[in-house]
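Asks: okay, structure incoming, though there's no sequence with it:
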């Protein structure tokens, strides 16, 4: 089958890229699993925050806000965002080392700036917080929950509505380039010929590059654990639970937030792992529970669900978007770390522009996100003797 673009990977990044590419030509979106978004997309904290990540990531997030707030007609049946907010706590050590001031400063360029609140304010917003252990707190008011399934399905429906194909259970098994054309073969025996190939395969993106003969970008998948817990508490706070903010700390060693009448908790672990169907380790589950109990007055009655996902990064922890310097027509949409969902609209729009031969939009940092930054960072490490 001849198509203008093949997109490998049916998670949120691949779906977003295919959605915007389908405005410009024919697209085939290939997913190796039997369900779209089975790995990272389906296991995220589902948060939209212009306060998190490096400046290029925050710019991608800010550039995605308009889409989230006003998606195209018929894209979703309900709003994609709902208010949540974040309270971030700081210990005396965080204050003395400047970590608190740095977190506050990083949040000042958001659409609604982060600001300091008192510890009493924090407890008024989340009454289960313990009255000890922390010295200062800040609020990130514009953080919102994302309806990830609605976003993902909206992209997939949009691809099909624009004449593109979305195929599950079609792992790519072979890629070759011949006379300027990429030939892609899947496990199901389907074959595609295309001038442009987008690699949005998440933790497997370096494997896809190897099939294509492109140099890897040094992806490092990292496992993150989350649990859903029932906690002993009175009827009053249970009634107020849906209105609570997400609570974290400026050292990024835990977070918890309301989820389906319970609390979702993570120890913010980042354990290196191979590309795989990530599963939670019991130690990480125990750490999540312990950190929740240490910062609140709660005692966990039971863990009702537990899961893990992979956050894939490169050495400088910046996304990699654009054409591979050593493989004409091969485009990266990878290394999105834990920010893939909240940046998906801007990532999809940017990659579609690059595939069409244009430049990244003005609200996206082209220099920081180009695949060239991987090479530059590797060269810098070599100069320093490596790690």
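Replies: Received it, and whenever you're ready, just let me know what you need. On a predicted model such as this, the values are computed, not experimentally measured, just so you know.
Asks: please make it C-alpha for all contacts and neighbour counts, starting now.
Replies: Fine.
Asks: and the strands in the stretch 51-200 of the chain?
Replies: With strands called from DSSP state E, counting those that start in this stretch, the stretch 51-200 of the chain shows them at 81-83, 86-90, 115-117, 136-140, 144-146, 165-167, 172-178, 181-186, 191-199.
Asks: starting at the chain centroid, how far to the fourth one?
Replies: What separates the centre of strand 136-140 from the centre of its chain is 23 Å, taken as CA atoms, centre = their mean, to the nearest Å.
Asks: same for that strand, what does it pack against?
Replies: strand 86-90, strand 115-117, helix 119-125 (3 or more CA pairs under 8 Å, 6 or more residues apart in numbering; DSSP states H and E).
Asks: what is the burial count for residue 108?
Replies: 15 (other CA atoms under 10 Å).
Asks: just residue 260 next, same as before
Replies: 9.
Asks: now do the helices in the stretch 151-300 of the chain.
Replies: Applying DSSP state H, counting those that start in this stretch to the stretch 151-300 of the chain gives helices spanning 205-212, 235-240, 282-295.
Asks: tell me which of those sits nearest to residue 275.
Replies: helix 205-212 (9.3 Å; CA to CA).
Asks: packing partners for the closest one?
Replies: Under the contact criterion of 3+ CA pairs under 8 Å, 6+ apart, helix 205-212 touches strand 172-178, strand 191-199.
Asks: next up, a structure to set beside the first:
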């Protein structure tokens, strides 16, 4: 493989790198380099696994809605519904939320306390206001990731694991990539799909860091009494202090935390688990019998919290596909298709025709 010059060397084989590679591989010779033993070890493998129309804000909605059609048609979604909940003192935030998403194409409906109680019988009476999002669904994250890994294999892209990038050099329009284990690869272009490590990778290649920051997100799995119904909606606090969903009779509970951190193998902090349990007990009447499991993952945001797709304006042959926050999985189909079209200079198709590319261009971070 060392004698091959690839068109694109994609660094990172999580959902971002795998999906982009699958979209590029029919048109170019593609290499995917993954630092870990298996693809998807970090953010992809630790997702809360839902597709939610409002998640990420209005700037992400076009990617989410376009991806939803792909996910539904290919069998990766299971209907659940979502509720944003608030108390009487949260009415202004609820009103602002509705106004924010008005005209974006999402489907939301205001509910009174009766409509909320009907969907979440265990919720305490002071939680009396809700916004219902019926389209919210669970995502088969592992299935979607394998779908893209299979596609890139069918299209003869090369995937190499245990290949952490150590250095980059560029001569006569070709990058030489040296891994920390001593492997060497060459490619005309490097695609930065390194997630939490995106800015670090940029610096290795001599590019200016954009300011992509990793944040820790904690989730705990609870056994509660009575058992959580499997058809429970995803429930999110309008103030962003918690969310929970059922899974096989258990509850997945998160403090919706975003703790800035260095790129790492994220682990949960006991204080974060204790904090969200305290919040949860003030929201519902469920009795917590046990905390069965806890984990943490990373989500990485650019300074304006929108993803970054396209060529670096200062370093030839260096391409960004990063900063996809916590919405990288639910937007993967449209993001990968759009990213490939941007990289290849091709026109939009049925999946991406309604998406404006400009808000995601890396050049927005390089203007004076």
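Replies: That came in fine, so what should we check first? Fair warning: this is a prediction, and the values are worked out from it, not measured in the lab.
Asks: distance to residue 259 of structure 1 added to the helices of the stretch 151-300 of structure 1, as TSV?
Replies: Formatted as TSV, the helices of the stretch 151-300 of structure 1 follow (distance: least, CA to CA, whole Å):
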stretch	distance to residue 259 of structure 1
helix 205-212	31
helix 235-240	12
helix 282-295	15
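Asks: those helices: which one's closest to residue 99 of structure 1?
Replies: The closest of these to residue 99 of structure 1 is helix 282-295. By CA to CA, the value is 18.7 Å.
Asks: where in structure 2 does that closest one fall?
Replies: Mapped onto structure 2 using TM-score structural alignment, helix 282-295 of structure 1 covers residues 270-283.
Asks: ok, the residue nearest to residue 226 of structure 2 when sequence neighbours are not counted - how many residues close by?
Replies: Distance criterion CA to CA, 6 or more residues apart in numbering; nearest residue to residue 226 of structure 2, sequence neighbours excluded, is residue 286 at 6.6 Å. Residues within reach of residue 286 of structure 2, counting by other CA under 10 Å, total 19.
Asks: wait, doesn't residue 286 of structure 2 sit right on residue 229?
Replies: No. Assessed by CA atoms under 8 Å, residue 286 of structure 2 is found out of contact with residue 229, at 11.7 Å.
Asks: map residue 34 of structure 2 across to structure 1 for me.
Replies: In structure 1, residue 34 of structure 2 lines up with residue 31, judged by TM-score structural alignment.
Asks: need the strands of the stretch 51-200 of structure 1 in JSON lines (columns: mean neighbour count).
Replies: Below are those laid out as JSON lines (neighbours: other CA atoms under 10 Å):
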{"stretch": "strand 81-83", "mean neighbour count": "16"}
{"stretch": "strand 86-90", "mean neighbour count": "25"}
{"stretch": "strand 115-117", "mean neighbour count": "16"}
{"stretch": "strand 136-140", "mean neighbour count": "23"}
{"stretch": "strand 144-146", "mean neighbour count": "21"}
{"stretch": "strand 165-167", "mean neighbour count": "19"}
{"stretch": "strand 172-178", "mean neighbour count": "16"}
{"stretch": "strand 181-186", "mean neighbour count": "19"}
{"stretch": "strand 191-199", "mean neighbour count": "22"}
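Asks: turn these into CSV, including distance to residue 157 of structure 1.
Replies: Compiled in CSV, those are given as follows (distance: least, CA to CA, whole Å):
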stretch, distance to residue 157 of structure 1
strand 81-83, 19
strand 86-90, 32
strand 115-117, 39
strand 136-140, 33
strand 144-146, 18
strand 165-167, 9
strand 172-178, 22
strand 181-186, 22
strand 191-199, 19
